[in-house]
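S.K.: A structural model of the following input is requested.
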Amino acid sequence: MNETLVTVVGNVATEPESQVTATGVQFTRFRLATATRRFDAERGAWTDGPTSFYTVRAWRTLAGNVKESVGLGQPLLVQGRLRIREDEKDGRRYHSAEIEAVAVGHDLTRGVARFTRTPQPLSVPAAERAAPAPPLPEPVPVS
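M.R.: Alright, predicted model coming up:
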C-alpha cells in the first residue's frame, strides 16, 4: 500500500505517556507544537506565527524508545502518517491532527545527542547475537 508520510519539526509540548492496549501492545503518546518563524522587517525582529499542535502516537519498540529518550520541551523531528480527526462536543465541531509515528529523532540543529542502540529482539538466537563480526578481507596491494 502506498502511504504518504509527513515530517514535522517542533517541540515536545506534553510529557510522553506510555500505555498498553488490551491486546498487550505498548504505545506512547505526546503532543508536538510547531510554529513558523518569520522576520518582521518593520520591527526588525523575528516573530512567531500561529502554533499548530499534533498528537503523536508511537507503537511497540518505538514507543519504548520514545518514552526513554524524549522529554518535555525537547526539539524533535517526527515522521509518520497524518490523520485529521473531526469530533463533536456540546454541539461544536473540533478538528485534531494526529501522527502515527514511523520515526522520531532529536533536531540536531538545536543541540547534540548520543545514540545508544537497544538490545536486539529476543527472536534472534543468542548464538547469532553473540557471534563476532566476520574479519575484514586483507587489502590487496596495488602495483
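
S.K.: going by C-alpha atoms from here, please, whenever you check contacts or count neighbours.
M.R.: OK.

S.K.: residues in contact with A133?
M.R.: Contact partners of A133, counting by Cα atoms under 8 Å, 6 or more residues apart in numbering, are absent.

S.K.: and what about it, helix, strand or coil?
M.R.: Counting by DSSP: H, G, I helix; E, B strand; the rest coil, the backbone at A133 sits in coil.

S.K.: distance of the closest residue to L76 other than its chain neighbours relative to E128?
M.R.: With Cα to Cα, 6 or more residues apart in numbering as the criterion, L76 has its nearest non-adjacent residue at 4.3 Å, and that residue is H106. As for H106, its distance to E128 is 31 Å (criterion: Cα to Cα, to the nearest Å).

S.K.: could you also give me the structure for this next sequence, so I can compare it with the first?
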Amino acid sequence: MNETMVTIVGNVATKPVFRETPSGPMVRFRLAMTSRFFDRAAQNWRDGHTNFFTVWAWRSLAANVASSVSVGEPLLVRGRLKVRSEERGGQSWTSADIEALAVGHDLSRGTSAFRRTSRVTVEPGAMAERQDPSGQPDAGSQLPDNEPQFELPAPAAVREPEPAA
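M.R.: Next up, the predicted model:
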C-alpha cells in the first residue's frame, strides 16, 4: 500500500462536525495552513499562501477530537493525504483531504490538559483497582484483571549535601 503520509501544522478553520455513522463515530473539520517567509527587503516575516485541508477522523479519535478541538486552535495532524478532483454542475475543483491517524494541540503555541478516556468495556466484577505510584487507589479508574499493571520505580532517595568540615 503506497499511501502518502503527511504531518500538517495549522489552525482549525471550521467547527468540528460530529456524526454517528453505521461504521462508527466520525468527525470532520477544515484546517488552515499558512506558510510564512522572511522578506529580506522589508526585513520582516510575511504570510504566504494559505492551504485548506478537510480532516476526517473516525471511531475513538473522532469522539476525542469533537470534545477537545475548537475553531482557531493550533493543531498538528498526522494522516493519509487524499487529493480528489471532482466535477459537478459544470464546475470542477480539487480538494485535499487528510484521514487523520493522530491529532494534537501544537504545544509550541500554548498549553493543553490531557484526560485519558476509557478504552475497554469489561464485565462487572472483572476489575482491579489501579493504584498511583504512592500505592493509593486511583479513584474511579480501574483496569481489567488480565491487563498488565506496571509499577513506577520508587524515586531515588534525595540526599542532603554534607556540611563542609
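
S.K.: before we move on, back to that, who's more crowded, H106 and E128 of structure 1?
M.R.: It is H106, of H106 of structure 1 and E128, that has more neighbours when counted by other Cα atoms under 10 Å, with 19 against 8.

S.K.: ok, that one touching G71?
M.R.: No - H106 of structure 1 is beyond contact range of G71, at 10.4 Å (criterion: Cα atoms under 8 Å).

S.K.: quick one: contacts for R31 of structure 1?
M.R.: Taking Cα under 8 Å, 6+ apart as the contact definition, R31 of structure 1 lies against 12-16, 53-56.

S.K.: how near is it to V78 of structure 1?
M.R.: Using Cα to Cα, we find R31 of structure 1 at a distance of 11 Å from V78 of structure 1.

S.K.: cool, E98 of structure 1 as well?
M.R.: Applying Cα to Cα, one obtains 11 Å for the distance of E98 of structure 1 from V78 of structure 1.

S.K.: for R37 of structure 1, same thing?
M.R.: Spatial separation of R37 of structure 1 from V78 of structure 1 under the definition Cα to Cα is 19 Å.

S.K.: those two - which one has more neighbours?
M.R.: Between R37 of structure 1 and V78, counting by other Cα under 10 Å, V78 is the more crowded of the two (23 against 11).

S.K.: which parts of structure 2 are strands?
M.R.: Defined through DSSP state E, the strands belonging to structure 2, from first to last, are 5-12, 17-21, 24-39, 44-58, 74-88, 91-105, 127-131, 137-144.

S.K.: S118 of structure 2 is nearest to which of those?
M.R.: strand 137-144 (8.8 Å; Cα to Cα).

S.K.: residues contacting that closest one, please?
M.R.: Taking contacts as Cα under 8 Å, 6+ apart, the residues outside strand 137-144 of structure 2 that touch it are 122, 126-132.

S.K.: starting at the chain centroid, how far to that strand?
M.R.: The chain centroid and the centroid of strand 137-144 of structure 2 are separated by 24 Å under Cα atoms, centre = their mean, to the nearest Å.

S.K.: sorry, back to before: how about CSV for the contacts of strand 137-144 of structure 2, with distance to A41 of structure 2 added?
M.R.: Formatted as CSV, the entries for the contacts of strand 137-144 of structure 2 read as follows, by distance: Cα to Cα, whole Å:
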residue, distance to A41 of structure 2
V122, 64
A126, 68
M127, 66
A128, 65
E129, 64
R130, 60
Q131, 60
D132, 57
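
S.K.: since that was my last question, I'll sign off now.
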